[in-house]
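# with the sequence up front, the predicted model follows.
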Amino acid sequence: MRLAFLGTPDFSVAALAALVEAGHEIACVYSQPPAPRGRGQALKPSPVHAFAEERGILVRTPASMRDPAEIAAFAALDLDAAVVVAFGQILPKAVLDAPRLGSFNVHASLLPRWRGAAPIQRAIMAGDAVTGVQVMRMTEGLDEGPVLSTATVRIGPSDTAATLHDRLAAAGADLIARTLPEIEAGRAVEVPQAEEGVTYAKKIRAKEARIDWGRPGAELDRKIRGLSPFPGAWFELPTEKGPVRVKALLSAVEDVDGAPGVTLDDRLLVATGEGAVRLLRVQREGRGPQDAEVFLNGTAVPAGTKLA
């Protein structure tokens, strides 16, 4: 099939790679414009942009797909279908309808649950036991189109946004590669989404990341894992030179009680509003991630330390 692929982050790369491997003709890849990254804040292409360029695929990075010139250029590609995976822009109807068979999205949830920007993080934070990926026909509404195929993925008690991201990306890549031939052959069945059970995965905001130790331990564990590695749930650790920000990247719940925010041993077991969480992996501000035992070799946190 002659395709356009629209995607931006790491999550999208697996799907693009699968379509290339399957032998589809990728007429053009669309991605968000290069953005400042790293310490030097130099402009760097997105992961999808970089992958496509390495393989000699035409890349366009429009600021807006609503620009009439971009709409005309897209229509001129004479596509069989467009595949969209975490592109980062709302596409107008003229773009969605331009390909012969339509435009299809790979979405990382079991719709209509977790429509929107952050379905992986929100599923973990909500305590969902199961999530998945689905291929849906794109419509003008936000993630409201009919579903053509589904793959389910379990969420384990130690899953973080990073580990779940990788499994969902792989599942989505396989799913879109298997679904496109069914669409082309006219065998794919479009199932409208249920009207009940709609939830929205709002974009993660920086102000959500601070840990409130007064919340229940199970809730904080889900928050820590759901925000790991980015933006990272954080707290302040008191030191002789003043408070230091530390991100909690992995944790586990333990059934012990104490004053919220106070460490119960010297191995980062922290009391919460209900039970406790043991911090298993952390990242001190300005340093790389470390397992708790490595972190504690350089930074002692004795029992009775009050975390803020």
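Structure received.

# from here on, just use CA atoms for contacts and neighbour counts.
Fine.

# my reading is that Leu3 lies in a strand. Confirm?
Yes: assigned with DSSP: H, G, I helix; E, B strand; the rest coil, Leu3 falls within a strand.

# adding another structure so you can compare the two:
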Amino acid sequence: MRLAFMGTPDFAVPALQALHAAGHEIVVVYTQPPRPAGRGKKERPSPVHVAAQELGIAVRTPLSLRRDTAEHDHFTALRLDAAVVAAYGLILPVAMLDSPAHGCLNIHASLLPRWRGAAPIQAAILAGDRESGVTIMQMDAGLDTGAMLCEGRVALTPRTTATSLHDDLAAMGARLVVETLRTIPPPRPQPEEGVTYAARLTREDGRLRWDRPADMLDRQVRAMTPWPGTFTLLAGETIKIGAVTMDPTPTTAAPGTIVDDRLLVACGNGTTLRITRLQRPGRGMMEADAFLRGQAVPTGTRFDLPQP
């Protein structure tokens, strides 16, 4: 097929590569413009931009598409069979959605209609869902409301992180979109019940509130890795938490209190959680044993609780 591909982050790269390997004619890749990154704030192209250049595909980086009629006309003139969209980050106007013969297909990282919106991978883990997956969706003008063409499922385990689920779903989405373009299955409207939304993440979503139960905090740590990451305060210093494990030890200590000499922390409802990886400002992430060799955290020390 004659395609356009529209995506920006690492999640979208496997799909672009799979479509190219399957022999589709990808005439253009749309991605967000290079952004300042790193300590030097040098402009860095997106992962999809880099992958497209490696494949020799033309790249376009408009800042917006809503009112750019010249871009709409250019897109229409491509006479596409379909456009594949994966975490592009820009809203497509109706003029572009309706242009390709088979429309615009979105690779969405959830089992729609659960977790429409910007952060479905993190939302599924945070909510304790037992499964997640990918839906190939026919895009319309709504927010992830289009008809479903194909889906794949994956079980979530007590150790699933946003990083591991991201990689699994990126690979799954690549396989499914190639299969969808091969078969063009009939669209199925999304169910009206069970609709949930995953809001865009902010740094504040990573703040640990120790008065919550340990299982909820465990899911938060796994859901917020690598970004925004989770953190707490110790004597006013921000400590990043890289990994934790559930612990069956009950406690009557106040939430946020260290209850042994190996970073077992009291949480809400008398539950406890053990910190296994953490990081001080200006240092690298390290295992708890290495951290404690450099900085003692005596039993009874209390992590600062956030203000209500």
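Looks like it came in fine. Computed from a predicted model, the values in this text were never measured in an experiment.

# just give the TM-score of the two.
The TM-score (TM-score structural alignment, normalised by the length of structure 1) is 0.94; 300 aligned residues with a C-alpha RMSD of 1.2 Å.

# quick one, what contacts Gly256 of structure 2?
Applying C-alpha atoms under 8 Å, 6 or more residues apart in numbering to Gly256 of structure 2 gives the contacts Trp210, Asp211, Val265, Ala266, Cys267, Arg302, Phe303, Asp304, Leu305.

# out of those residues, which end up buried?
Trp210, Asp211, Val265, Ala266, Cys267, Arg302, Phe303, Asp304, Leu305 (16 or more other C-alpha atoms under 10 Å).

# quick one: map the third one onto structure 1.
Alignment of Val265 of structure 2 against structure 1 is given by TM-score structural alignment, with Val270 as its counterpart.

# which of the contacts of Gly256 of structure 2 does structure 1 keep?
Among these, the ones whose aligned partners also touch in structure 1 (both residues aligned by TM-score structural alignment, their matches' C-alpha atoms under 8 Å) are Trp210, Asp211, Val265, Ala266, Cys267, Arg302, Phe303, Asp304.

# who touches the first one in this structure?
If I follow you right, that is Trp210 of structure 2. Leu217, Pro255, Gly256, Ala266, Cys267, Gly268, Leu305.

# also the fourth one?
Contacts for Ala266 of structure 2 (C-alpha under 8 Å, 6+ apart) come out as Trp210, Thr251, Thr252, Ala253, Ala254, Pro255, Gly256, Thr257, Ile258, Val259, Thr272, Leu273.

# aligned partner of the fifth one in structure 1?
Residue mapping for Ala254 of structure 2 onto structure 1 gives Ala259, with TM-score structural alignment as the criterion.

# what residues of the host helix or strand of Phe104 of structure 1 count as buried?
Taking DSSP states H and E as the definition, Phe104 of structure 1 sits inside strand 103-107. By neighbour count on 16+ other C-alpha under 10 Å, the buried set for strand 103-107 of structure 1 is Ser103, Phe104, Asn105, Val106, His107.

# checking Asp73 of structure 2 next. Helix, strand or coil?
What three-state DSSP gives for Asp73 of structure 2 is helix.

# hey, where'd the helices end up in the stretch 1-150 of structure 2?
13-21, 47-55, 69-77, 94-97, 120-126 (DSSP state H, counting those that start in this stretch).

# using CSV, please lay out those helices together with distance to Met285 of structure 2.
Below are the helices of the stretch 1-150 of structure 2 laid out as CSV (distance: least, C-alpha to C-alpha, whole Å):
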stretch, distance to Met285 of structure 2
helix 13-21, 27
helix 47-55, 25
helix 69-77, 45
helix 94-97, 44
helix 120-126, 21
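
# between the ones you listed, which one is nearest to Pro33 of structure 2?
With C-alpha to C-alpha as the measure, helix 47-55 is the member of the helices of the stretch 1-150 of structure 2 nearest Pro33 of structure 2 (8.7 Å).
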